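1. Quick one: sequence plus predicted model below, questions after.
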Amino acid sequence: MAAANIERFNAVTGAIFASLYESFPVDCDLEAEDFREQLQEVPGEEYLQRHEIRFFVSTVLWLAEHGYLSTGSPLSSGTVVRCNLTATTLELLSALPSSLNNKGPSLGDQLVTATKNGVTEKVKDLTSELLSKAAAFGVRAATDWVNQ
């Protein structure tokens, strides 16, 4: 089992990808508060804790630093402005698994659906697989994996 911070990172990352995929190509301001469900260590708290906001901003900045997102500046409120998917991430999220004979939903569509339906485990699993393949084998291998 993955460490708790990795599980939370995957859940937050999947929700971020879903949000940006849904709004592409329009830039979005990502606000920590919008990802409360994925961020909160203690569900039901009225406000996000400072370390939860820091975790969110750190996640967005890490994704940008590693080429998954383009971003503007982070604000002290926990918002990162002018965020969008890079062409590489869009390509990966738009890929259709060949096992579905290209008739099923893309990875991005699956992330959007799982995020909206609160299926956190599915979001974490999809995100973990996507990031693992992209990092280990490069974008081309990740796209080949999706299409195998």
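-> Okay, I see it. This structure is a prediction, so every number in the text was calculated from the model and none was measured.

2. CA only for contacts and neighbour counts going forward, please
-> Fine.

3. Could you pull up the contacting residues of residue 109?
-> Residues near residue 109 by CA atoms under 8 Å, 6 or more residues apart in numbering: 18, 93-94.

4. Find the helix or strand that it is a member of.
-> For residue 109, the element it lies in under DSSP states H and E is helix 107-116.

5. just residue 125 next, same as before
-> Per DSSP H and E: helix 120-146 holds residue 125.

6. Going by neighbour count, which residues of that helix are buried?
-> Across helix 120-146, burial judged by 16 or more other CA atoms under 10 Å covers 120, 122-124, 126-128, 130-131, 133-134, 139, 142-143, 145-146.

7. cool, and stretch 107-121?
-> So for stretch 107-121, counting by 16+ other CA under 10 Å, buried means 107-115, 120.

8. got these as JSON lines, with distance to residue 53 columns?
-> JSON lines is the format used below for these (distance: CA to CA, whole Å):
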{"residue": "107", "distance to residue 53": "27"}
{"residue": "108", "distance to residue 53": "25"}
{"residue": "109", "distance to residue 53": "26"}
{"residue": "110", "distance to residue 53": "26"}
{"residue": "111", "distance to residue 53": "22"}
{"residue": "112", "distance to residue 53": "22"}
{"residue": "113", "distance to residue 53": "24"}
{"residue": "114", "distance to residue 53": "23"}
{"residue": "115", "distance to residue 53": "19"}
{"residue": "120", "distance to residue 53": "19"}
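
9. another one to put next to it:
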Amino acid sequence: MKESNIDDFDKTVGLIFATLYQAFPIRKFIDPQILSPLVLPNTDGWEERYHHHKNVFTATMTWLIDAGYLWASPVRDERNGTFSECVLSTKGLEILNMPSSLGPSIGSKLGDAVTDTAGETLKDLAKEALSAGATLAAGLGRSLLGG
């Protein structure tokens, strides 16, 4: 069964967050090769899956930057899916340092989950991180509005 774009998005977020969390505070060059655990080469349909994942990767990176989870050089080649000087933002680091529902921080659990080729753990932890970010943003909004 083909996975939905949202499943691919969640797994991609997990891989990006894990890579940047493990490298923090060093800025990284990030490109679609980060997806290699999800797209096994030389299997039926791998080229089509790679192009799909590359498009999801590029859109995901752009979304994470626009949403304030990470910073990247303004000079990037979105057509080729390459992003330079990437690092977790304050918001991204704070969320990944939060304890996971399973104990250790979300970021450290993501680092361990990279080897999960099915990507289910990555997907679940990415959802947890993005949910924490939304909760954090909602709480900040309420406090700014005096709620």
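-> Received, thanks. Here the structure is a predicted model, which means the values were calculated and not measured.

10. Overlay the chains and give the TM-score.
-> The TM-score (TM-score structural alignment, normalised by the length of the second structure) is 0.76; 133 aligned residues with a CA RMSD of 2.7 Å.

11. and the helix holding residue 125 of the first structure, what other elements does it pack with?
-> helix 4-23, helix 87-94, helix 107-116 (3 or more CA pairs under 8 Å, 6 or more residues apart in numbering; DSSP states H and E).

12. what about 6 Å?
-> Contacts defined by 3 or more CA pairs under 6 Å, 6 or more residues apart in numbering; DSSP states H and E place helix 120-146 of the first structure against helix 4-23.

13. Check which element follows the helix it packs on along the chain.
-> strand 28-31.

14. need the longest strand for the second structure.
-> Taking DSSP state E as the criterion, the second structure has its longest strand at strand 83-88.

15. so that strand matches what in the first structure?
-> Mapping strand 83-88 of the second structure onto the first structure (TM-score structural alignment) gives residues 80-85.

16. Mind listing residues that contact the matching stretch?
-> 20, 27-30, 69-74 (CA atoms under 6 Å, 6 or more residues apart in numbering).

17. try it again with 10 Å
-> Residues from elsewhere that reach stretch 80-85 of the first structure (CA atoms under 10 Å, 6 or more residues apart in numbering): 16-17, 19-21, 23-32, 56-57, 60-61, 63-64, 67-75, 90-91, 93.

18. From those residues, list the buried ones, please.
-> Buried among the contacts of stretch 80-85 of the first structure by 16+ other CA under 10 Å: 16-17, 19-21, 27-32, 56-57, 60-61, 63-64, 68-71, 74, 90-91, 93.

19. was I right about residue 69 of the first structure contacting residue 86?
-> Yes. Counting by CA atoms under 10 Å, residue 69 of the first structure touches residue 86, with 5.1 Å between them.

20. thinking again about what came up before, for the helix holding residue 109 of the first structure, what is the distance to the chain centroid?
-> Centre-to-centre, helix 107-116 of the first structure and its host chain are 10 Å apart (CA atoms, centre = their mean, to the nearest Å).

21. What of stretch 7-20 of the first structure?
-> On CA atoms, centre = their mean, the centre of stretch 7-20 of the first structure falls 3 Å from the chain's centre.
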